[in-house]
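Undergrad: Got a predicted model here, sequence first, then my questions.
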Amino acid sequence: MKFLCAAAELLDNGSRGFDIEGRKLLAVRRAGQAYVYVNRCPHRGVPLEWQPDQFLDASASLIQCATHGALFLIESGECVAGPCAGQSLAALESREDEQGLWVDL
C-alpha cells in the first residue's frame, strides 16, 4: 500500500489528484468515504481534471471529464453520461487509518 494523503487533505465532496510512481490517480470523498481511481477517461485515455484537483461537476455529485464532459458516479466510477456511457473508471483498492488514505497499486 502506498500513502496518498492525510484524511484532512481530502475534504467531503472534494477531490484531489496524485502522481504516484508515474501513475496518475484521483481521490474523491463522499459522505465520509474515500474512493480512488486511475485518472484516465475511458473515452480518450486523457486525464480527467480541467485544473489541479478539480474532478467534480458543479454540484460536486459526479466526477466529470473536462475534455468531453463525461460524467461518472463517485461510488462506482461508472460513466452515466457522455461519449463513454456504460464504461467505467478503473477503481483502485484503498483504505484509511489514523495516518490517512492508502492505495494499493
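TA: Cool, the structure landed. Numbering: from 1, shown residues only.
Undergrad: hey, let's count contacts and neighbours off CA atoms from now on
TA: Will do.
Undergrad: what sits against Asp19?
TA: The neighbours of Asp19, taking C-alpha atoms under 8 Å, 6 or more residues apart in numbering as the test, are Leu25.
Undergrad: quick check, it in a strand?
TA: Yes. Under DSSP: H, G, I helix; E, B strand; the rest coil, Asp19 falls within a strand.
Undergrad: Might you report the residue contacts of Arg29?
TA: 10-15, 35.
Undergrad: out of these, which are buried?
TA: When these are checked for burial by 16 or more other C-alpha atoms under 10 Å, the buried set is 10, 12-15, 35.
Undergrad: Now flag whichever of those residues is closest to Gly100.
TA: When these are compared for distance to Gly100, the smallest value, 9.4 Å, is given by Leu10; criterion: C-alpha to C-alpha.
Undergrad: next up, a second structure to put side by side with the first:
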Amino acid sequence: MRRQFLCNYDDIEEGKARGFALDGGEEASHFAVKKDGEIYAYRNFCPHLGVNLEWLPDQFLDADGELIQCATHGALFLPTSGECVAGPCTGASLTPVPVEHTAEGLFVLLPFKEQQPA
C-alpha cells in the first residue's frame, strides 16, 4: 500500500463530503465524508450502475446530509460503512478506502500502481 495526501482534517466540515482526484486524475475518483468527527473514504463508484455518485462537485450526500446518495438513481448508503440501505443495490456496498489521520493531515492508503511494460 502507498499513502497519498488527501487534505487537512478541517478541510472537510462535519456532515459534509468532498471529492478528490487521486493519482493525477481530473475527476473525483474518491470521496471522503465526515460523520461524528470521523472521516470515511470511498471509491466514487456506484455498485449498481458503475457511475460516479455525485451530481455536482462535492455533492455526495442527501438533502439532510445524513446519507450518501447516488445522483443517478437515488440509492442511499450509510456514511460509516458504505452499505446501501435503499435503492436498487440494497445490500451492496461502496468500496472503502483506508484513511490515516496524522498531524500532517489525512492520507488515503491505496494499492501500488502496476508497472507498465517497457
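TA: Arrived safely, thanks for sending. All values derive from a computational prediction rather than experimental measurement.
Undergrad: Could you check how far whatever residue of structure 2 lines up with Phe18 of structure 1 is from Ala92 of structure 2?
TA: Residue correspondence, TM-score structural alignment: Phe18 of structure 1 in this structure matches Phe20 in structure 2. If you measure Phe20 of structure 2 against Ala92 of structure 2 using C-alpha to C-alpha, to the nearest Å, the figure is 23 Å.
Undergrad: Looking at those two, which has the bigger crowd around it?
TA: Between Phe20 of structure 2 and Ala92, counted using other C-alpha atoms under 10 Å, the more crowded position is Phe20 (20 against 15).
Undergrad: shouldn't the match of Phe18 of structure 1 be in contact with Phe31?
TA: Yes. In this structure, Phe20 of structure 2 is within contact of Phe31 by C-alpha atoms under 8 Å, at 5.6 Å.
Undergrad: I'd like to know how many residues surround Glu49 of structure 1.
TA: 22.
Undergrad: Who are the contact partners of it?
TA: Contacts here follow C-alpha under 8 Å, 6+ apart; on that basis Glu49 of structure 1 touches 55, 64-66.
Undergrad: tell me which element the aligned residue in structure 2 for it is part of?
TA: Taking TM-score structural alignment, Glu49 of structure 1 has Glu54 as its aligned residue in structure 2. Applying DSSP states H and E as the criterion places Glu54 of structure 2 outside every helix and strand.
Undergrad: Which residue comes closest to the residue most central in space within structure 1 once chain neighbours are left out?
TA: Centroid-nearest residue in structure 1, with C-alpha atoms, centre = their mean: Leu26, separated by 3.5 Å. Spatially, and ignoring its direct neighbours in sequence, Leu26 of structure 1 is nearest to Gly17 (4.4 Å; C-alpha to C-alpha, 6 or more residues apart in numbering).
Undergrad: do the same with Tyr42 of structure 2
TA: Closest residue in space to Tyr42 of structure 2, ignoring its immediate chain neighbours: Pro96 at 4.3 Å, by C-alpha to C-alpha, 6+ apart.
Undergrad: and the equivalent of that neighbour over in structure 1, how many neighbours?
TA: Taking TM-score structural alignment as the criterion, the aligned counterpart of Pro96 of structure 2 in structure 1 is Ala91. The burial metric for Ala91 of structure 1, expressed as a neighbour count using other C-alpha under 10 Å, is 18.
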